[in-house]
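Asks: Need coordinates for the below:
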Amino acid sequence: MRGLLRFVLNVIWLILAGLPLALAYLLAGVICCILIVTIPWGIASFRIASYVLWPFGRTVVQRPTAGLGSAVGNVIWILVAGIWLVIGHIASAAALAVTIIGIPLAIAEIKIIPITLTPLGRQIVPSDTVFASYGNAGHV
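Replies: Below you'll find the predicted structure:
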């Protein structure tokens, strides 16, 4: 039954929020890859694009090997693209929260904001993975 609920939520999400957000992340990723130096941000943006297309049943955890480079990269990302993508998530969440069926989707929008702000040093894993509940990919 949980699987069916996730599927229904993902389909509704895909139609109402997933496609526009994924296109925004894809655009940011293409721009980052064109600039060569920012390819790591482009790859992270593509990873998030796949996540925002079908988020229910997956979660985001910290990579245990993330270090200072990820932190510095995230600060640059926030200034260049992260803040604009967060504004998109907030606007989409506000629009979704108007309807009763949209409230869980609006909550999901807000939960995506941390990976939008700091994509480097994070990993997307299935929610039912043993270590997903610990918030760290290193715990097994």
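
Asks: C-alpha from now on. contacts and neighbour counts both.
Replies: Fine.

Asks: Show me the strands in this protein, by range?
Replies: For the chain, the strands defined by DSSP state E occupy 58-62, 122-126.

Asks: Just name the most buried of the ones you listed.
Replies: The highest average neighbour count among the strands of the chain, using mean count of other CA atoms under 10 Å, belongs to strand 58-62 at a mean of 20.

Asks: what angle separates that strand from strand 122-126?
Replies: Relative orientation of strand 58-62 and strand 122-126, computed by axes from the mean of the first three to the mean of the last three CA atoms, to 10 degrees: 150 degrees.

Asks: For strand 58-62, name the packing helices and strands.
Replies: strand 122-126 (3 or more CA pairs under 8 Å, 6 or more residues apart in numbering; DSSP states H and E).

Asks: which residues touch the strand it packs on?
Replies: 51, 57-63, 66, 115, 132, 137 (CA atoms under 8 Å, 6 or more residues apart in numbering).

Asks: what's the closest non-adjacent residue to Ala93?
Replies: Of all residues not flanking Ala93 in the chain, Ala106 sits nearest, at 4.2 Å (CA to CA, 6 or more residues apart in numbering).

Asks: And this one, please, so the two structures can be compared:
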Amino acid sequence: MIRLILNILWFIFGGWLSGLLWLLGGAILAITIVGLPYTAAAWRIAGFSFWPFGKEVVSRESLGMSDVGTGGVGLLLNIIWFIFAGWYIALSHLLIAVAEFVSIIGIPFALKDLQLAMLALAPVGKTVVEKP
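Replies: Alright, predicted model coming up:
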């Protein structure tokens, strides 16, 4: 019940915008040839941005998934992502988290923004799973 309330509050106070921006970014990436490998990661992050409570970010390798997002190719893709998009997306989530930490009621939301910031730094090779 708490997760549902937190997700509804998150969605109302900005989660919808964050998720839509990640969806739009993924769609723009899908249009380009070079951005195509990042599209799935952006859309996974969009789902997490819409409704983050009750979910966690894990490495695809830890789940036994071996694909382009793991290993050396994934590292290269994450470096390119960090240079062209990740650092400023992460910075925006970090600034929002600092503002949320100021109020005691905003701490759970700040923690989710910090998770989104970490995810924005290197999204390739990560996935979002439901917490038990």
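
Asks: circling back to that earlier point, count the neighbours of the alignment partner in the second structure of the residue nearest to Ala93 of the first structure for me.
Replies: Correspondence of Ala106 of the first structure to the second structure, assessed by TM-score structural alignment: Ala110. Using other CA atoms under 10 Å, Ala110 of the second structure is surrounded by 23 other residues.

Asks: contacting residues around Ala110 of the second structure?
Replies: 96-101.

Asks: And the residue nearest to Ala93 of the first structure, how far from Thr59 of the first structure?
Replies: With distances taken as CA to CA, to the nearest Å, Ala106 of the first structure is found 16 Å from Thr59 of the first structure.

Asks: same thing with Val75 of the first structure?
Replies: Val75 of the first structure is 22 Å from Thr59 of the first structure, by CA to CA.

Asks: Equivalent analysis for Gly82 of the first structure, please.
Replies: Between Gly82 of the first structure and Thr59 of the first structure the computed distance is 19 Å (CA to CA).

Asks: before we move on, what about Val37 of the first structure?
Replies: Taken as CA to CA, the span from Val37 of the first structure to Thr59 of the first structure is 28 Å.

Asks: Skipping its backbone neighbours, what lies nearest the most centrally placed residue in the second structure in space?
Replies: Residue closest to the average C-alpha location in the second structure (CA atoms, centre = their mean): Ile45, at 3.7 Å. The shortest distance from Ile45 of the second structure to any non-neighbouring residue, by CA to CA, 6+ apart, is to Trp22 (6.8 Å).

Asks: Give the equivalent position in the first structure for the one you found.
Replies: Checking TM-score structural alignment: Trp22 of the second structure goes with Tyr25.

Asks: give me the number of residues near that match?
Replies: Around Tyr25 of the first structure sit 25 other residues, with neighbours defined as other CA under 10 Å.

Asks: try Val86 of the first structure
Replies: There are 20 residues near Val86 of the first structure, going by other CA under 10 Å.

Asks: Just confirm it contacts Thr116, I think it does.
Replies: Yes. Using CA atoms under 8 Å, Val86 of the first structure is in contact with Thr116, at 6.5 Å.

Asks: Contacts only, for Trp10 of the second structure.
Replies: Trp10 of the second structure neighbours (CA under 8 Å, 6+ apart): 50-51, 109.

Asks: Please pull up the equivalent of it in the first structure.
Replies: Under TM-score structural alignment, Trp10 of the second structure pairs with Trp13 in the first structure.

Asks: what about the counterpart of Val125 of the first structure in the second structure, distance to Gly74 of the second structure?
Replies: Using TM-score structural alignment, the equivalent of Val125 of the first structure in the second structure is Val129. Counting by CA to CA, the separation of Val129 of the second structure from Gly74 of the second structure is 19 Å.

Asks: Pull out the buried residues from stretch 33-53 of the second structure.
Replies: 35, 37-53 (16 or more other CA atoms under 10 Å).

Asks: With stretch 104-124 of the first structure instead?
Replies: 105-106, 108-109, 112-113, 115-124.
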